[in-house]
Structures are given as C-alpha cells and as structure tokens.
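Student: From the sequence below, what's the structure:
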Amino acid sequence: MTPGTAPGAFARSLLRTKPVDLIVAEGGHGEGGELKRTMSLLQLTLFSVGATLGTGIFVVLGEAVPLAGPAVVLSFVLAAVTALFSALSYAELAGTIPVSGSSYSYAYATLGELVAWVCGWCLLLEYAVSVSAVAVGWGSYLNAFLDGAAGFTIPAQISNPPGEGGLVNVPAMIVVLFATALLLRGTSESAAANTVMVFLKIGVLLFFCAIAFTAFRAGNMAPFAPMGWAGISAAGSKVFFSYIGFDAASTAGEEARNPRRDLPLAIILSLAIVTAVYVLVGLAAVGAMHWTRFSLSGSEASLAQVLDSVSGRTWPSVVLSLGAVIAIASVVLTVMYGQTRILFAMSRDGLVPHVFQKVSPRRRVPVANTVIVAAFIAVLAAVVPLGRLVDATSIGTLFAFALVSVGVIVLRRTRPELPRSFRAPLYPVTPLLGVALCVYLMVGLGGVTWTVFAIWTAVGLAAYFLYGRRHSRLAAGTGGPIGGSPHE
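Tutor: The predicted structure is shown next:
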C-alpha cells in the first residue's frame, strides 16, 4: 500500500475496471502501428481447431479407454458439454469485447485490474509451459516418423532435454523457430499455414478412422460401459483437457475482419468440429480393438497400435506419426500467437513493459514481442525437463474459464445496454454451470498442481505490485477514471 493511502481507496484501486468502450476503442492500436484485420471466419475457426486438436487425441485414448471401456465416446461428449458452458460465455464476451486480450481483457472490464492481472499471469503459465511441453513432444513424433519412413532417428543427446538422456532438445527449438518465422511474416501468412496444417491433420485422423472401421467388430463394443457412470465420468475428466484451446480465436479479436460476428461463431464451430473428430476417432478405435488391449499398448502408442493390429503393416503408423508432427506444429503456432496477443493487450494497459506492444509498421505484427516469447519458449523446451509441471497449466486454464463465466454475469448486470452479437442461452444458468464445473475440476486436481499454482500466483502478485500497479495507464489517468468513462 502506498504511504498515506486509505485502506478503502487502496482496495478500490485494486478493483478498478477498464471501461468496455475504451477497451474496444483501443483495439488494434499498439506502439508504432496497428494490427491488420485479415482473418476470416474460416481462419478464425481453424485457429481454434489448430490450438485444440493436437497431441491429446494421439495419446489420450490409451489413458481414457481403460477407465470407461467403449463408453469413452460418451466421455468425449461429456467433456464437450463441460467445455460448451465455458465456450458459450467466451462467445458472448468475444462478441461484446472483440480485442486481443481474451479472458484477461474480459476480466479487466468486469472484475477489476488485480483479477485481470492474475488471469493474464495464469495464461502466461498455461501458454508458455504448455507450448514448451508440446514442442518437447514434437521430437518424439518426428523420430517415430523418421524411423518408420527412413529407418533412422535423431540421437538422444540432441533430441532430449537434460535429465532425460540428452543435452539439448534441438527438434523442440526447431519447431518453435518454424512457428516464429511464420508469425513474423504476418498474421495472414500464419493463418494460411495453420489452415493447411489443420486440414492435413484432420485428414490423417480421418485416414485412421477409414482403416480402423474396416476392422470394426460389434463384439468389441460389449460390454459398452463396464465401469458404469463412474468410469465414464473419470474418463471425461481425463479427456477434458483435450478440449483446451477452443478459446484461441478470442485472442485474434483485433485481427479479425468482422470480429463481433465471427468470433462467437468461430469458438462454437471449433468446439463442434473437435468434438465430432474426437467421437469418430474414439468409436473407430474401440470398435477395431477390444478395450482391454488399450491398457497394454501404452498411451502414446494407442492409435498406432490400432493401425498395426488392423493392417498388419507399418506404413499406416508412419502416416499417423506424420499427422502428429503436423498437429504439434499447428498447436505451437497458434498457442504462441495467442500468448503474444495477450501480452500485447497487457502491455497496452501498462501492466507489462511497453516493448510487448510495439508493432512493426511494415509487417503489422508485434515483432519484439514475438521474438521474446519465442526465445523464452525455445530455451524452456530445449533444456528444461518439464515433467509434472505441465499438469499445473490446467489449473490456470480452468481459472481463466471460470472468470469468463463470472464476467458474463457481471457485464449483464452492469452494462445491460451493450450491443451483444451473441448471448449465452439460458442465462444465468449457463455461466453459473460454467463456473461450477470449472471449480469442480480445479478441486479435483492434485496437491502438486495447487502448490505450483500458489507459488506462481505469489510471484505474479509480487510482479504486479512492483511493476504493473506502478505503470498502469488506468491508475495514471490515461485509461479513464476509476469506475467511470474514458476521458481521452
């Protein structure tokens, strides 16, 4: 607390909200130039699909099928319904506040600066650590592809991080540099590349289904739910995290051609597409191979094991490995994009250094921001064995999801007159269920996860009070008065 500041004034300063009109008016503007609106509805939808449809489906069946049996298809639907409540809240706020900050900006407009900071800080943990972990896994799938296609693999010394048999993970650095090069070329180029990659990885998964369905046996589907509802629910919790990423379109609010119309549609459509793919792949897999064999095949080889048992050949597994390589590259690209745009929004508010909002006049992208994020992620992926720290990213995601649902309720009460291109149906039941489900999943996470979350939050609060609070544009009066209308 600043000396001489009354406790009540100090508390109000932590809860000051940024007017929605000001947030929207500032959209697209950064230091040195503006972001360029180039993304269509298709590109926005595939951005969210690209961020969601990644390694999860290639590994999650091996972990989920032993819990639910053939009823794993219902587990995917259950997880999708859980994600849907958050997606509907995201869709409403994305159409109302179409800016780059995603849940950070929504929290700033509804719950106050401190909550927004914590939300943004959690997203940094989620994005940076998750994309680093995904990049680490890229080398494994690349080796599987190279081994099957050409009979050689990259030596462990340069394909694994220290502590896992290597010195530096070169493939992880390569995929991060590949994504960085695309992002620096421009948003339209990145979106076009992601569109191609998404179609390719969906094509590979449909290829898997086509082969697996040739060996579909009705007997493999019985008993359908050997562990009952408890098993379906347990598997649903396991596969829920395969849906994280559907909100990626909301980070492109300032580069969408028609954000108020397209952002809500992109979020809902991407969730529908991913759910359809997951259910189809799950049905094909358990129909082709008895569910009891999944626990023996190893989680990371579950889909490959199905193809090997069905076809008796190795080349289908090679194609599947290629799909995993493409899927991971797409996830790295879209998640890195999302992180740079959230930092862009936080920098524009003064809460992180202004270098993150500098826009290249020629490329119309935040170049310095992208390079800094890429360097951090590349180093993290190359030399740090992430291990269970990856699990801690889930709690940050759920926290952000819950805040978005709360934000819908707050904004409906405080600014009912705002134009909303999409309204969450069955209000207030939908956002309340969204909050309840997120809290339920958070409570079920392990003690290690909560410990990491607490430490990360404490570090974030220290950063806020040492830097963010002191440099806040809203506090300085350049972003509108506390609780009032903008005055600039």
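Student: CA atoms for contacts and neighbours, from now on please.
Tutor: Will do.
Student: okay, now Thr449: neighbour count?
Tutor: Thr449 has 19 neighbouring residues, counting by other Cα atoms under 10 Å.
Student: For the stretch 151-300 of the chain, which segments count as helices?
Tutor: For the stretch 151-300 of the chain, the helices defined by DSSP state H, counting those that start in this stretch cover 170-185, 187-213, 228-240, 259-288, 294-297.
Student: Mind checking those helices for the one nearest to Arg473?
Tutor: Closest approach to Arg473 among those (Cα to Cα): helix 259-288, 25.3 Å.
Student: quick one, that closest one and helix 228-240 angle?
Tutor: 130 degrees (axes from the mean of the first three to the mean of the last three Cα atoms, to 10 degrees).
Student: For helix 259-288, list every residue counted as buried.
Tutor: 259-272, 274-275, 277-288 (16 or more other Cα atoms under 10 Å).
Student: helices or strands up against it?
Tutor: On a contact count with 3 or more Cα pairs under 8 Å, 6 or more residues apart in numbering; DSSP states H and E, helix 259-288 meets helix 41-52, helix 55-68, helix 72-96, helix 187-213, helix 302-311.
Student: ok, 6 Å please
Tutor: helix 41-52, helix 72-96, helix 187-213 (3 or more Cα pairs under 6 Å, 6 or more residues apart in numbering; DSSP states H and E).
Student: Quick one: the strands in the stretch 351-488 of the chain, in order.
Tutor: Using DSSP state E, counting those that start in this stretch, the stretch 351-488 of the chain contains no strands.
Student: remind me, longest helix of this structure?
Tutor: Using DSSP state H, we find that the single longest helix of the chain is helix 113-150.
Student: got the angle for that helix vs helix 41-52?
Tutor: 80 degrees.
Student: now the other sequence, so there's something to compare against:
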Amino acid sequence: MASLANQVLRRKPVVAMSAETGADTGGSELKRSIGLVQLSMFGIGATIGTGIFFVLAQAVPVAGPATLISFVVAGVVAGLTAICYAELAGAVPVSGSSYSYAYATLGEMPAMAVGACLLLEYGVSAAAVSVGWSQYLNELLNNIFGFQIPDALSQAPEQGGIINLPAVVLVCLCGVLLVRGASESAKTNAVMVTIKLLILALFVVVGLGGWNSDHFANFAPFGFSGIMSAAGIIFFSYIGLDAVSTAGEEVKNPHRNMPLAILIALVAVTGVYIAVVAVAIGAQEPSAFKDQEAGLSAILEQVTGSAWPGTLLAAGAVVSIFSVTLVVIYGQTRILFAMSRDGMIPSLFHRVNPRTMTPVHNTVVVCVLISILAGFIPINFLAEMTSIGTLVAFLVVSIGVVVLRRTAPDIPRSFKVPGYPVTPVLSVVGCLWIIKDLRPVTIYVFLVWVAVALVWYFCYGIKHSRLGRGEPAGLTTGDTA
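Tutor: Coordinates of the predicted model:
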C-alpha cells in the first residue's frame, strides 16, 4: 500500500490530462466553441471593471495619489504571473486553471489547497463585483428617474440594510445565461466588453478636462506601506488574467489561443488601468474618494457640471460589470467541474446537460452561494479575501512553471516564459510581498478556509480520487436539466 506521503503528493500526468480533455484531438466533454477574440475578451472582461469602476474608493484613502504606483506594482506582479500562466496554459490547456497546474506539478493535496484558493478567489470576487454593480445601478436610477433602491434592499446588513437585492438579481441573471451555453455567454461578454472599453475611453477624454496637477502634490502621504497595502486591496483587479485559463476545454486550438489571449488581455488591461487611475486622481481631490460610491460617474459630473456624462458612465458600468460577474462565475463552475472529474468533490459538479453541454447543476449551486455572499457581506472585506486567494493561486502557477520544466521538459510548449528562471522567481517574491501587507484578519480567515479544504480532502478527496483508484475521469451522465 502506498505511503500517505506518496498518496497526497501523487501527480496527474500532463499526457493524461490532455487525453481526457481532448486537447490534442479536438474532442472534449465540453463544446469547443470559443475563438481567440472571444477568449481575449474573457480576460479583458473579467479584469477591467472588477476594480477600476469602484475599488478606488478603498485604495486611494490608503495610499493617496500614490495609488497610481499601487496599480503599477500590482500590475507588474500580475504581469510576471500572467507570463507564467501563458506557458502552463499552452502546455496544459484544461479547465481547472491553477488547480490542474498544481495537480500536474506539486501533487494532489497541494492541488486541493489551490482549488480552495480558486473557489475563494472566484466566488468572493463575483460577489464583490455584484455589490459594485448595485452601486452603479442606484446611480443610474437616480440620474434618470430621480430615485434609488432603498438602503434596506441595496446594502448588506452591516451597512444598515437587509439584503443587497440588485447584487443577488445580477448573479441569477448570469446563471441563466451560463446555463444556456458557453458560446452564447462568450458572445454576450464580447459585446459588453466593447461597450466597457468605449465608456472608459470617454472617461479619460472628458476627465482630462478637469485635470489638476495639484492633486498629486502630497503624492505618498502614507509612505511605502500605504502603497503596498493599496496594492493588496486592488490586486483582485487582475483576476481576469486567471479567468482565461479556466476555459481550456471550450477553446478552439487551445495550445495557440490560450497563451495568446492571456498576453493580449495583459497588455490591454495594463494600459487602460494606468490611464483611468491617472485621470481620476488628476480630476478629483484624493480626500474625496473615501467611501465614494460609483466614483467614476461622480468624477465626470464634477468635471462637466452636468449629469449626462455620469449617467452614461453609470449605464456603461451597469452593462460592463455584468460581464465581469458573468466570466468570474463561469470560471468558478469550470474549476469545480475539473475538481469533480478528478473525484475531489461530488460528481454533481461534473454532470453536463446533453443539449447545452454545460454543467447546469454546478452553475445553479455556484449562483446560490455567490448570491448569499453578495446579498449579505460588505464589499471591502470581499475585495481583500479575493486578493489573497488570487495571490496564492498566482504564486502556485509561478512555482509550477519551474517544477514542470524539470519533471516534464519534453512536453510541447506553445509559449515559454522569457527570462526563465528569474521571471517566475520574481513573481513568487512579488506575491509574497503583497500578501504580507494584507490585514491579519484576512490572512487568518484564509488560513481557516484552506484548513477546512484540507480536512475535506482527507475525509473525502483522498478516498474518491480517480487518480488514486486508477480510474479514467469519464463524464458523469444523467443531467437532464
């Protein structure tokens, strides 16, 4: 009988992953219907909007005008990791993202811990952006109709409300769209992302009219620690780069398109973030960002002295943040799909509807849980919990590149990390550096979450592991929803 150490550290061969997902044959349990443009839009759509539309209200009070540097720091770390993702996505184009990469490089128990990080990252992120969407919806309703949804129905209990109902409705709408099919979701997302980019371009152009360089005078009022703390808060703004890697089994020509889409999304996101943050701080006093809801809309109203730009931006945000929620929930369901296929969680999450070829039961469960988070938890705590989940997942991917280069040097790689091994090492260091500046309560909650996941692994996963049983990870049938 294999020792416990051998069991918990057993690795799933890359060749086996490629075979069961049809990465080299074109077949898949899920329908391959997503092309390069749609996949790139997945990355851009999940990233731009997650932070830029509302996280400045949390970041600027912590770092002041130096929030601009915080975005650069987070972007550099995310960029280093995105390059690592590009190599692994090209070599192991499956649905599990860094969970699957960890299974191939570090072993089964580490993969379970990484899977827990991803579930935290995606679930909490979807809830956070849903809460942000609720803020912009209220701004839009106020501008057009002169009324807002009462606080009792648009705020979490901790903020004086009963439930954030708009956030719950958004999650449910995304669930309905995802159940219909991945191709339909990708097309809808592409339209929404185009609207989002046009709206942000409008913000930059109009916002420049209110530029005041005096706003940058006291550039870093809280010093280096403030810059790094803000970087930790806003790091979840780069989650979209990870979302691309969850679509591996529904992408056409995945070896080529997966790494390309990640790199395209990285360049687009970085450019847009820097432009928007610089204009936002240049147009508004840093002190005005604190607790400001629908901040970009408010800035445009101040600059123009008119309601129409703010109304247009709020409308764009309502549409575009929908796309963020859609892609992040999509990513969550595909990670659960991969974990269930491996036997780490119940087979319910692996069942696919034969007509739509989507994991319907999986999607319903995810949307119910995210709705609960979005309805009852404040946004600031959600943002930090997303950041630490993202950082740990990024860290594992960077380590995975080094491990896979040593354990499987001959597998085909459509993209290789430049500057190896310095690039993945710098990515690991950057992730650890940002993690250390997160609030202690965030780290404690995260550690408890991972501990619960490991207890689940030893009680369930290790016994049901298909790799441990030597079973093929065939499709679970019976989903007729």
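Student: right, so the helices and strands packed on helix 259-288 of the first structure: which one is the most enclosed?
Tutor: The highest mean neighbour count among those, using mean count of other Cα atoms under 10 Å, belongs to helix 41-52: a mean of 28.
Student: For that one, give me the average deviation versus the second structure.
Tutor: Mean deviation of helix 41-52 of the first structure from its aligned counterpart in the second structure after superposition (mean Cα distance after the TM-score superposition for the first structure): 0.9 Å.
Student: can I get the helices and strands packed on helix 259-288 of the first structure in CSV with distance to Ile158 of the first structure?
Tutor: Listed next are those as CSV, based on distance: least, Cα to Cα, whole Å:
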stretch, distance to Ile158 of the first structure
helix 41-52, 27
helix 72-96, 36
helix 187-213, 26
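Student: Any idea which of the ones you listed gets closest to Glu255 of the first structure?
Tutor: Short answer: helix 187-213, nearest of these by Cα to Cα, at 7.8 Å.
Student: CSV please, covering the helices of the stretch 151-300 of the first structure and showing distance to Tyr427 of the first structure.
Tutor: Converted to CSV, these look like this (distance: least, Cα to Cα, whole Å):
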stretch, distance to Tyr427 of the first structure
helix 170-185, 38
helix 187-213, 33
helix 228-240, 23
helix 259-288, 16
helix 294-297, 41
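Student: just so I know, which of the ones you listed lies nearest Ser13 of the first structure?
Tutor: Among these, the nearest to Ser13 of the first structure by Cα to Cα is helix 259-288 (30.4 Å).
Student: Nearest spatial neighbour of Tyr90 of the first structure, chain-adjacent residues omitted?
Tutor: With sequence-adjacent residues excluded and distances taken as Cα to Cα, 6 or more residues apart in numbering, Tyr90 of the first structure is closest to Val404, at 6.4 Å.
Student: what do we get in the second structure for the one you found?
Tutor: Taking TM-score structural alignment, the alignment pairs Val404 of the first structure with Val397 from the second structure.
Student: Tell me, how many residues neighbour that match?
Tutor: Neighbours around Val397 of the second structure, by other Cα under 10 Å: 31.
Student: Please tell me how far it sits from Met17 of the second structure.
Tutor: Val397 of the second structure sits 17 Å away from Met17 of the second structure, taking Cα to Cα, to the nearest Å as the criterion.
Student: give me every residue that touches the counterpart of Ser242 of the first structure in the second structure.
Tutor: Residue pairing (TM-score structural alignment): Ser242 of the first structure is matched to Ser237 of the second structure. Going by Cα atoms under 6 Å, 6 or more residues apart in numbering, Ser237 of the second structure touches 47, 50-51.
Student: mind redoing it with 8 Å?
Tutor: Contact analysis of Ser237 of the second structure by Cα atoms under 8 Å, 6 or more residues apart in numbering lists 47-52.
Student: Tell me which residues of stretch 12-23 of the second structure come out buried.
Tutor: Those buried within stretch 12-23 of the second structure under the rule 16+ other Cα under 10 Å are 12, 14, 17-18, 20-23.
Student: whoops, stretch 406-417 of the first structure was the one
Tutor: By 16+ other Cα under 10 Å, the buried positions in stretch 406-417 of the first structure come out as 406-411.
Student: So what touches it?
Tutor: Contacts for stretch 406-417 of the first structure (Cα under 8 Å, 6+ apart): 89, 92-93, 106-107, 110-111, 428, 431-432, 435.
Student: how about 10 Å then?
Tutor: With Cα atoms under 10 Å, 6 or more residues apart in numbering as the test, stretch 406-417 of the first structure has contacts from 20, 88-93, 96, 103, 106-111, 400-401, 404, 418, 423-424, 427-428, 430-432, 434-435.
Student: Take these and keep only those in helices.
Tutor: If you go by DSSP H, the contacts of stretch 406-417 of the first structure have 20, 88-93, 96, 103, 106-110, 400-401, 404, 430-432, 434-435 in helices.
Student: Distance-wise, check Thr188 of the second structure relative to Glu285 of the second structure.
Tutor: Per Cα to Cα, Thr188 of the second structure is found 37 Å from Glu285 of the second structure.
Student: can you check Val279 of the second structure too?
Tutor: 11 Å.
Student: Common neighbours of the two, please.
Tutor: Residues touching both Val279 of the second structure and Glu285 (Cα under 10 Å, 6+ apart) are 212, 299.
Student: so how many other residues sit close to Leu14 of the first structure?
Tutor: Using other Cα under 10 Å: Leu14 of the first structure sits among 17 other residues.
Student: Which position in the second structure pairs with it?
Tutor: Leu14 of the first structure maps onto Val8 in the second structure, by TM-score structural alignment.
Student: Identify the residues contacting its match.
Tutor: With contact set as Cα under 10 Å, 6+ apart, Val8 of the second structure has these partners: 2, 106-112, 457-458, 461-462, 468.
Student: Phe246 of the first structure too?
Tutor: If you count contacts by Cα under 10 Å, 6+ apart, then Phe246 of the first structure has 45-53, 83-84, 86-87, 90, 266-272, 274 around it.
Student: Leaving out chain neighbours, which residue sits closest to the residue in the first structure that Thr325 of the second structure lines up against?
Tutor: By TM-score structural alignment, Thr325 of the second structure lines up with Val332 in the first structure. Distance criterion Cα to Cα, 6+ apart; nearest residue to Val332 of the first structure, sequence neighbours excluded, is Val131 at 5.6 Å.
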